[in-house]
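Student: Sequence below, structure please.
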Amino acid sequence: MREAKKTKVLEAAEAAFLRYGYRRVTMGDIASAAGISRPALYIHFCNKETIFQGVLRAFMARTLEELRAGLAAQPTAEAKLRFAFEVWAVRPFGLLSATPDAKELVDCGFAFARGAIDEGAQAFEAELAAILAPLGEGAALPDPAQMARILSRAVQGFKQTAASTEELGALIEGLLGMVLPSLGPGHTEADAEALP
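Tutor: Below you'll find the model as predicted:
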């Protein structure tokens, strides 16, 4: 399948999953939405699970691309971390929250797309580690990769308990408010404003 056609299938499937959940969407629905025949769809995707994994990987790739593109415009480590969590956690949480069958999609992701979820989490943690690495130079701070994993996993837990995007944002703000001052002066927006 040419890349453009594969992208069209994954986009059609993503829209269908977000609108109807996973279980109610059929391979025929996806084929019809993508403008191809069902047999043509089966030639390239053996089942709905494979399509779901592809949708998840494509979504995470777009999200990481947006994150990487926007980081350079952020003036401080605090701003970079806020932006990273906004793009990676808060916005997708809001998108999923607007979906009637959000729990079903999350459950399906963990049931048969765990590899894709883990790959995305590792890529995101690498971005966080790159933000955190300069902060610990010359100080006896934890390894940036370890710090990134802790922050990422804490926010993953927040996503499981937050009732709204506002609550998720507030929890992330609280986490960053506790962590950044422990890295020493010069890492928060207040520190940057205090510089001459």
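Student: C-alpha from now on. contacts and neighbour counts both.
Tutor: OK.
Student: tell me, how many neighbours does Glu49 end up with?
Tutor: By the criterion of other CA atoms under 10 Å, Glu49 has 16 neighbours.
Student: Please apply the same query to Ala40.
Tutor: Ala40 has 11 neighbours, counted by other CA under 10 Å.
Student: So it, which state does it fall into?
Tutor: helix (DSSP: H, G, I helix; E, B strand; the rest coil).
Student: In contact with it, which residues?
Tutor: Neighbour list for Ala40: empty [criterion: CA atoms under 8 Å, 6 or more residues apart in numbering].
Student: Not including adjacent chain positions, what is the nearest residue to Ala16?
Tutor: Val25 (6.7 Å; CA to CA, 6 or more residues apart in numbering).
Student: Distance check, the closest residue to Gln53 other than its chain neighbours against Arg153.
Tutor: Once flanking residues are discounted, Gln53 sits nearest to Ala113: 5.4 Å by CA to CA, 6+ apart. Using CA to CA, to the nearest Å, one gets 18 Å for the distance from Ala113 to Arg153.
Student: Neighbour count for the two, which is higher?
Tutor: Shown here are Ala113 and Arg153; by other CA under 10 Å, Ala113 has more neighbours (19 against 14).
Student: With Thr26 as the reference, measure out to the more buried one.
Tutor: Taking CA to CA, one finds Ala113 at 18 Å from Thr26.
Student: quick one, what contacts Gly109?
Tutor: 53, 117.
Student: Secondary structure element for it, which one?
Tutor: helix 102-112 (DSSP states H and E).
Student: Another for comparison:
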Amino acid sequence: MDEREQKILDAAIRVFTRYGYKRTTMNDIAAEAGIVRQTLYNSYGSKEDVLRAGIRYFSDTLLAETQAAVDTAPDLAAKLDALFAHMILAPFDMMSAAPDAEDIVEGFNTAGRCEIAEANSRFEALIAGMIAPYARNFETAGVKIADMPAFIRSSAHGYKHSSLTREALVGLLEILKVSVLRLAGAA
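Tutor: Take a look at the predicted model:
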């Protein structure tokens, strides 16, 4: 990705967050990026294309930050804390600050399903690497290690979407963390 594309996508994320998906126009994105509309159209043919690219860019950035934090964490508990801080709490905080959060989520769901599915797969691969050293303990507990990454990711995402407050979300993530640690034999 070149510098211009990064500038456009940073601007698009800010505008989508500010106005929601439906109310955002290509003119809004171009103005925020400091470019003319035709330059935006030269890179992206539609608002949906910008949204898909923005989701990919946001998830790539989030995944890289999460991976870096997980890689430096000393144990599974700290790795789970880092995972939840980056993958769940940071996006929750961003969406909580957005006035049209429901519209953003709806836009993500309609225009970016494939991008979101790909991002979920990459997060699950990261989780699989985190818990791989504990495979025997999971299996001994009667849990298939192959099922755990999707379980952890989907549980955490479900909590993010259903929690009304950050405090409630943090509490649910703590329960998930304790459960995973016990199954892993790391608690």
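Student: Would you pull the TM-score for this pair?
Tutor: Remark: TM-score between the superposed chains equals 0.92 [TM-score structural alignment, normalised by the length of the second structure]; 185 aligned residues with a CA RMSD of 1.6 Å.
Student: For stretch 178-194 of the first structure, which residues meet the burial criterion?
Tutor: 180, 183, 186-188 (16 or more other CA atoms under 10 Å).
Student: ok, the residues you listed vs Lys48 of the first structure, which is closest?
Tutor: Leu180 (42.6 Å; CA to CA).
Student: just checking, what packs against the host helix or strand of that closest one?
Tutor: Using DSSP H and E, Leu180 of the first structure sits in helix 165-182. Judged by 3 or more CA pairs under 8 Å, 6 or more residues apart in numbering; DSSP states H and E, helix 165-182 of the first structure is in contact with helix 77-85, helix 91-97, helix 144-161.
Student: after superposition, how close is the longest helix that the second structure contains to the first structure?
Tutor: Of all the segments of type helix in the second structure, defined by DSSP state H, the longest one is helix 47-72. Here the mean offset of helix 47-72 of the second structure against the first structure after fitting is 0.9 Å, by mean CA distance after the TM-score superposition for the first structure.
Student: May I see the buried residues of that helix?
Tutor: Buried residues in helix 47-72 of the second structure (16+ other CA under 10 Å): 47-48, 50-59, 62-63, 65-67, 69-70.
Student: Report the aligned residue range of the first structure for that helix.
Tutor: Here helix 47-72 of the second structure aligns to the first structure at residues 48-73, judged by TM-score structural alignment.
Student: ok, now how distant is Met147 of the first structure from Ile131 of the first structure?
Tutor: 11 Å.
Student: Actually, Asp101 of the first structure.
Tutor: Using CA to CA, one obtains 34 Å as the distance from Asp101 of the first structure to Ile131 of the first structure.
Student: coming back round to it: the helix holding Gly109 of the first structure vs the second structure - mean distance after superposition?
Tutor: Looks like 0.7 Å for helix 102-112 of the first structure (mean CA distance after the TM-score superposition for the first structure).
Student: show me the contacts for Glu49 of the first structure.
Tutor: Here Glu49 of the first structure is in contact with 112-113 (CA under 8 Å, 6+ apart).
Student: typo on my end, it should be Phe110 of the first structure
Tutor: Ile117.
Student: Now do the match of helix 47-72 of the second structure: distance to the chain's middle.
Tutor: Its chain's average C-alpha position is 7 Å from that of stretch 48-73 of the first structure, according to CA atoms, centre = their mean, to the nearest Å.
Student: what's the closest non-adjacent residue to Val155 of the first structure?
Tutor: Using CA to CA, 6+ apart, the closest residue to Val155 of the first structure is Ile172 (6.7 Å).
Student: For the one you found, grab the count of nearby residues.
Tutor: Neighbours around Ile172 of the first structure, by other CA under 10 Å: 23.
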